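Colleague: below: sequence and its predicted model.
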Amino acid sequence: MCEVTVKNFNNIFPELESVLKSAKLLAIDTEFSCLTASSNLENSLFDSPQDRYSKLRKTAQQILPFQFGLTAYIFDPDSNTYKGHPYTFYLFPKSSVISNVPFVSNASSFLFLSSHNFDFNKLVYEGIPYLNRAQEKEVQQEIESFTIGTNADSIVLEDLIERCCASVDNWINNDKDSETLILKDLEQFKYNYDLKYFCHRELRNRYKYLWTFDDNDGFKVQQLSPELYKDVIKKSKLNEELLFNLLGFTRLFRFLVSLKKPIIGHNLFFDLMLLIQHFETPLPKSYSAFKKTVNSLFPNIFDTKYVTFDVYRNVLKDKKKINTNLESVYLYFKDGPGRHLAAQSPFIELQGDNNCTFHNAGWDSFCTGYIFIRLAHICATEKCQSKRKFFMCNELLQAVSQFKNRLNIARGHLSYIQLDGEDPESRRPPRLIVEGLEKRPVDISKVASLLSSCGYVEVKPYSSNGHRAIVAVDNFGSARRILSQFQSHPDFRIQQYSFLRHSSAASALLW
């Protein structure tokens, strides 16, 4: 596992480019500041795809990605081995354009991450900066108008400039032998790029023939001859270097987009929304525009949450209820019955140290890719006449092509959305209608409590006078049990929803 922070990001970038170019599959995962921005944005069985997107969009606009996990899987056909190279990136905004923007979190999210050894100090002090395209444009405008860095705490900035100038004055007046001065006051701001940029510009403007530069030893000032001073001014790329550093992780995101390689994720819908919101462009209001945006960036996406459920039911023919969370599925295929469901399953090797925990984004991305390879091999074996065949990576991808660009929807009106086409018809259980007998109002909380004995339910009013409520359930068994157990209830009648009988719109048309 390779951990990447602002300290080593630029140095490791060439290695990343090389590994990603060689990879056949790229698995991703994110950890973020909060699951839901507010209680009214929580998932509901009543959510249409448009409803769910609208809710998640509002959440994505208010929370931050803290970690991004990326595993590049390189295939060795001679040994039938996939070598997974996992990386964990700590992310945190550094530009004053976005660093002062509030974000949503809560105590439970922090406690959850802490329980999985998340390093919050590393997040804040060593997180890699990023910008989406709108923020990049704003930074460019601030650079051109010489206002970049001035959004920082003015007291801190003024004090820092004065201390730096005092050090420079003392050096110029008293230290004639030293060619350069290291400004130790700036050591704590080593990765605060726009603040350092402001200091570069201020010091260069205040002192004639004095130049500032950064290297591994620190922030330095040096007195130059008039001739050399003119030369370095011509070669200065201070503005370009600032934008380069503030883009940070966005440069890797754009490189991933350029590769157009298969992207694998587990329950990927919200991860993709976060990536687009923070590294590409503010999420569009339109659900259809979002789908087009995703498909243009990543045309080959596989969601292992959806694939797992479908393969389990339709290929393995197992009708038992399954736990499709990442850890359970990984352990099922790693050490459980799933490991030997198909002969000649490829070897999968973790590159780097094995000191890994779930909910570390890098490790979770490795597990996601591992699950995908196992699932794809099962599908390929099922479709092949020979049950003991080695498969190339493109054959595995072909075997699961029916799942491409389908994103799992948890507890919604649909089980998945289709990024590159029309969404499917709903295959969820039918809605149920509860009507109060003798025109009595329906007690929503009481009905929800009663029906929950048959499984997970959601109940909400369905008429203005309170005589009706509509019920959504998460499986057909629950619907059957409810209709059976409550068919003779003394307070209400319950039946399957019918558009013609129960919809006010249909009634108006028929009338």
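Modeller: On my side now, so go ahead.

Colleague: contacts, neighbours, all on C-alpha from now
Modeller: OK.

Colleague: what about the longest helix in the chain?
Modeller: Longest among the helix segments of the chain by residue count, using DSSP state H, is helix 361-383.

Colleague: next SSE after that helix?
Modeller: Downstream of helix 361-383, the first helix or strand assigned by DSSP states H and E is helix 393-399.

Colleague: what does that following helix contact?
Modeller: Outside of helix 393-399, the residues that reach it under the criterion Cα atoms under 8 Å, 6 or more residues apart in numbering are Lys24, Phe75, Ile373, Ala376, His377, Cys379, Ala380, Lys383.

Colleague: can you flag the buried ones in those residues?
Modeller: Neighbour counting with 16 or more other Cα atoms under 10 Å marks Lys24, Phe75, Ile373, Ala376, His377, Cys379, Ala380 as buried within those.

Colleague: tell me the contacts of Phe302?
Modeller: Applying Cα under 8 Å, 6+ apart to Phe302 gives the contacts Pro262, Ile263, Ile264, Gly265, Phe403, Lys404, Asn405, Arg406, Leu407.

Colleague: adding distance to Thr36, write the contacts of helix 393-399 out as TSV.
Modeller: As requested, those are exported to TSV (distance: Cα to Cα, whole Å):
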residue	distance to Thr36
Lys24	33
Phe75	37
Ile373	31
Ala376	32
His377	35
Cys379	35
Ala380	38
Lys383	40
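
Colleague: which among those gets closest to Val257?
Modeller: Within the set of the contacts of helix 393-399, Lys24 lies nearest Val257; the separation is 14.4 Å, counting by Cα to Cα.

Colleague: from what I can see the closest one touches Lys261, true?
Modeller: Yes. Proximity of Lys24 to Lys261 meets the contact threshold set by Cα atoms under 8 Å, at 7.1 Å.

Colleague: want to throw the contacts of Phe302 into TSV with distance to Ala37 and neighbour count?
Modeller: What follows is these, written out as TSV (distance: Cα to Cα, whole Å; neighbours: other Cα atoms under 10 Å):
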residue	distance to Ala37	neighbour count
Pro262	30	17
Ile263	26	24
Ile264	26	27
Gly265	22	28
Phe403	30	18
Lys404	29	21
Asn405	26	23
Arg406	25	24
Leu407	21	26
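
Colleague: between those, which is nearest Ile148?
Modeller: Of all the contacts of Phe302, Ile148 sits closest to Ile263, with 35.8 Å by Cα to Cα.

Colleague: thought that closest one was touching Ala27?
Modeller: Yes. A contact is recorded between Ile263 and Ala27 when judged using Cα under 8 Å, the distance being 5.7 Å.

Colleague: ok, and the closest non-adjacent residue to Asn80?
Modeller: With Cα to Cα, 6 or more residues apart in numbering as the criterion, Asn80 has its nearest non-adjacent residue at 5.3 Å, and that residue is Pro346.

Colleague: ok, Leu268 - how many residues close by?
Modeller: Neighbourhood size, Leu268 [other Cα atoms under 10 Å]: 23.

Colleague: for comparison:
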Amino acid sequence: MSEIDSSTFKQNFEDIKSNIKAAKFIGIDLEFSALNPLSNYAPSLFDTPKQRYHKLKKNVENSIPLQIGLTAFKFDADANHYVGKAYTFYVKPALFSHVNRYFHFETSSIEFLAFHNFDFNKCFLKGIPYMSRIQEEDLRRKLKNNEIYETNMNFMGEIRSCLDNVSKIVNEWYETATIGDILLLDDFSSRYQTDIEFKFCFHKFIRRNFSDIWIFPHRILTLNRVDAKELNELNDENDFNEEIIDSLLGFGKVYKLLVSLKKPIIGHNALMDVLILLTNFEGNLPDKYDDFKKLSTKLFPIIFDTKHIYYNIQRKNPEEKRCNNTDLKSLYEFFSDGVGRHLTKMDSTSIQIEGDKELIGKYHNAGWDAFCAGYIFIRLAFSEMCQKHPSGKIFMPTEYLRGMSQYNNCLNVIRCSVNHINLNGEDPPSIRPPYYVIEPQGNKKLDFMELTSALSAFGSIEIKPMSWKNSKALIAVDNYSSAKSMIREFNKTKKFKVQEYSFIRHSPIVRAALWSGVTLSGMTLLLLMVTNR
């Protein structure tokens, strides 16, 4: 594994690019600043897929990735062996003039990351910058039209003070410098490399005051006095605006590479990862749910969610050969060291991780989690293929992808009316239990505190009031086992009356319409009787 920040990104980019290009598929994972920062848009078992999308869209609008994990899985057919080259990227939004994001932090997210030893200093001091596609297009236009000035910078006061010092040094040197002379500005090298606003202002300052000086951003910032011919050649060969954009794009170059190559993406419980990627690297998510699906499949046509896949495949195995928990850590350990390693009689392909061994096993480090997601996918695909080809053959990565195609773009959804969404088309029907209507026995008001306490024994259950009199409530239950237990227990106590929800019997709109119909029918009959008399 390799941890990459702004100080190592540039020198490692070609290696990253080469490994992604050679990969058969890419494991991905994100750690982010907030999960559900807006309490009015909290997830619910009552949510339809469309409602859930709109809630998540609002929640991720101002959530940012802090760490992005990618693992490029390469395959050696002769050795039947996978190697995962894992990267953990520390990232942060770019800052330059009007490119200036605000975002949400959620206390629970901070505590969670801190508990897992997240390095916040590395993130914010050395994070790789990134911009969205919309921000990049806007910046290109403004730079091309010379609409950005030093006065637009966010820290112009500090930059101006620094440039005053530069001015004294350069002016003193320039008085005696001849063509070919150089000036080393070691004290300003680090800031020039890391502070893009300072870089822009420094460049403008030198161009405006010293027309025959060229800036060479070596390890030590270097100024060189050149003749007119060399100056023209350097101007032709270098595009400073493009250099600024390239610096601000940062991790966006990796994102663009993933989009252009269309490599299969493997994640675990991947919906939030996809939403946050699109929000931060494309721009605002589409307003329409169907347009989000189209955008997602256009950018990433193949996404596998190992949480969803395992949920479906586990039912093919006997009870004693199942993993009770479907979180990433439990599934990885189940398939690497537990019962899952030997689900088939055939020897499965070997899988190794490449890089810094000290980071191996550190869950919620995005690079390690990205490797785990890919590892689980390979084990699941092997198990599935062995059901169809029990002959001991070696399976190629393309066969894994074809064999798992029914799960392509099906992303797990937690606490919703459906257990996954289908980015390729129609979402599945709900497999949750029906809704139930609950009311107290006798002509009483429903005590919601008492009801909540009583329902807590039956797992994940949600309550929604149905009437302004608080005489009824709608109940959503996560699974049939809990629903049966709830009905059985409530029938024993005689305190509550529970019945399956019927749209015709229980919907206020339908009931109002029926009463309107009865009233209208009565009025019509009375009118006919009066007319006949």
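Modeller: Looks like it arrived, so ask away. In this text the structure is predicted, and so the values were computed from the model without any measurement.

Colleague: quick revisit: the buried ones among the contacts of helix 393-399 of structure 1 into a markdown table, with extra columns for distance to Phe110 of structure 1?
Modeller: Written out in a markdown table, the entries for these read as follows (distance: Cα to Cα, whole Å):
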| residue | distance to Phe110 of structure 1 |
| --- | --- |
| Lys24 | 35 |
| Phe75 | 37 |
| Ile373 | 32 |
| Ala376 | 35 |
| His377 | 38 |
| Cys379 | 39 |
| Ala380 | 41 |
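
Colleague: looking at those, which is nearest Asp353 of structure 1?
Modeller: If you rank those by distance to Asp353 of structure 1 using Cα to Cα, Phe75 comes first, at 19.4 Å.

Colleague: picking up where we left off before, ok, the residue nearest to Asn80 of structure 1 to Phe120 of structure 1 distance?
Modeller: Relative to Phe120 of structure 1, Pro346 of structure 1 is positioned 37 Å away (criterion: Cα to Cα, to the nearest Å).

Colleague: so Ser189 of structure 2 touches Arg219, yeah?
Modeller: Yes. With contact defined as Cα under 8 Å, Ser189 of structure 2 counts as touching Arg219 (7.0 Å).

Colleague: which residue in structure 2 aligns with the residue nearest to Asn80 of structure 1?
Modeller: Aligning on TM-score structural alignment places Pro346 of structure 1 opposite Thr349 in structure 2.

Colleague: now do Asn465 of structure 1
Modeller: Per TM-score structural alignment, Asn465 of structure 1 is aligned with Lys469.

Colleague: surely its match meets Lys445?
Modeller: Yes. Between Lys469 of structure 2 and Lys445 there is a contact under Cα under 8 Å: 7.2 Å.

Colleague: so the two - more neighbours on which side?
Modeller: Lys445 (13 against 10).

Colleague: can you report how many residues lie near the closest residue to the more buried one other than its chain neighbours?
Modeller: Nearest residue to Lys445 of structure 2 in three dimensions, chain neighbours excluded: Ser471, at 4.8 Å (Cα to Cα, 6+ apart). Ser471 of structure 2 sits with 18 neighbouring residues when counted by other Cα under 10 Å.

Colleague: give me the element the match of Asn465 of structure 1 is part of.
Modeller: Going by DSSP H and E, Lys469 of structure 2 is not part of any helix or strand.

Colleague: ok, the one 5 residues further on next?
Modeller: When secondary structure is defined by DSSP H and E, Leu474 of structure 2 falls within strand 473-477.

Colleague: now do Ile159 of structure 2
Modeller: helix 156-174.

Colleague: average distance between whichever helix or strand comes after that helix and structure 1?
Modeller: Note on helix 156-174 of structure 2: by DSSP H and E, the next helix or strand toward the C-terminus is strand 182-184. With mean Cα distance after the TM-score superposition for structure 1, strand 182-184 of structure 2 departs from structure 1 by a mean of 2.5 Å once superposed.

Colleague: let me see the contact set for the match of Pro346 of structure 1.
Modeller: Residues in contact with Thr349 of structure 2 (Cα under 8 Å, 6+ apart) are Asn80, His81, Tyr82.

Colleague: most neighbours among those residues, which one?
Modeller: Among the contacts of Thr349 of structure 2, the one with the most neighbours (other Cα under 10 Å) is Tyr82, at 22 neighbours.

Colleague: what helix or strand is it on?
Modeller: Element membership of Tyr82 of structure 2, judged by DSSP H and E, is strand 81-93.

Colleague: after that strand comes which helix or strand?
Modeller: strand 95-96.

Colleague: and that next one, how far out from the chain's middle?
Modeller: When C-alpha coordinates are averaged (Cα atoms, centre = their mean, to the nearest Å), strand 95-96 of structure 2 and its chain have centres 23 Å apart.

Colleague: what's the mean gap between it and the aligned bit of structure 1?
Modeller: Superposed on structure 1, strand 95-96 of structure 2 shows a mean distance of 2.5 Å to its aligned residues (mean Cα distance after the TM-score superposition for structure 1).

Colleague: give the aligned range of that strand in structure 1.
Modeller: Under TM-score structural alignment, the match for strand 95-96 of structure 2 is residues 95-96.

Colleague: does Ala94 of structure 2 touch Asn100 like I think?
Modeller: Yes. At 6.9 Å, Ala94 of structure 2 counts as touching Asn100 under the criterion of Cα under 8 Å.

Colleague: more neighbours, the two?
Modeller: A side-by-side neighbour count of Ala94 of structure 2 and Asn100, using other Cα under 10 Å, places Ala94 first with 21 against 12.

Colleague: checking the closest residue in space to the more buried one that isn't next to it in sequence next. Helix, strand or coil?
Modeller: For Ala94 of structure 2, ignoring the flanking residues on the chain, the nearest one in space by Cα to Cα, 6+ apart is Pro129 at 4.5 Å. Here Pro129 of structure 2 is strand, with the state taken from DSSP: H, G, I helix; E, B strand; the rest coil.

Colleague: can you give me the neighbour number for Pro129 of structure 2?
Modeller: By the measure other Cα under 10 Å, the count of residues near Pro129 of structure 2 is 20.

Colleague: enumerate every residue touching it.
Modeller: Residues in contact with Pro129 of structure 2 (Cα under 8 Å, 6+ apart) are Ser6, Val91, Lys92, Pro93, Ala94, Leu95, Ser247, Leu248, Leu249, Gly250, Phe251.
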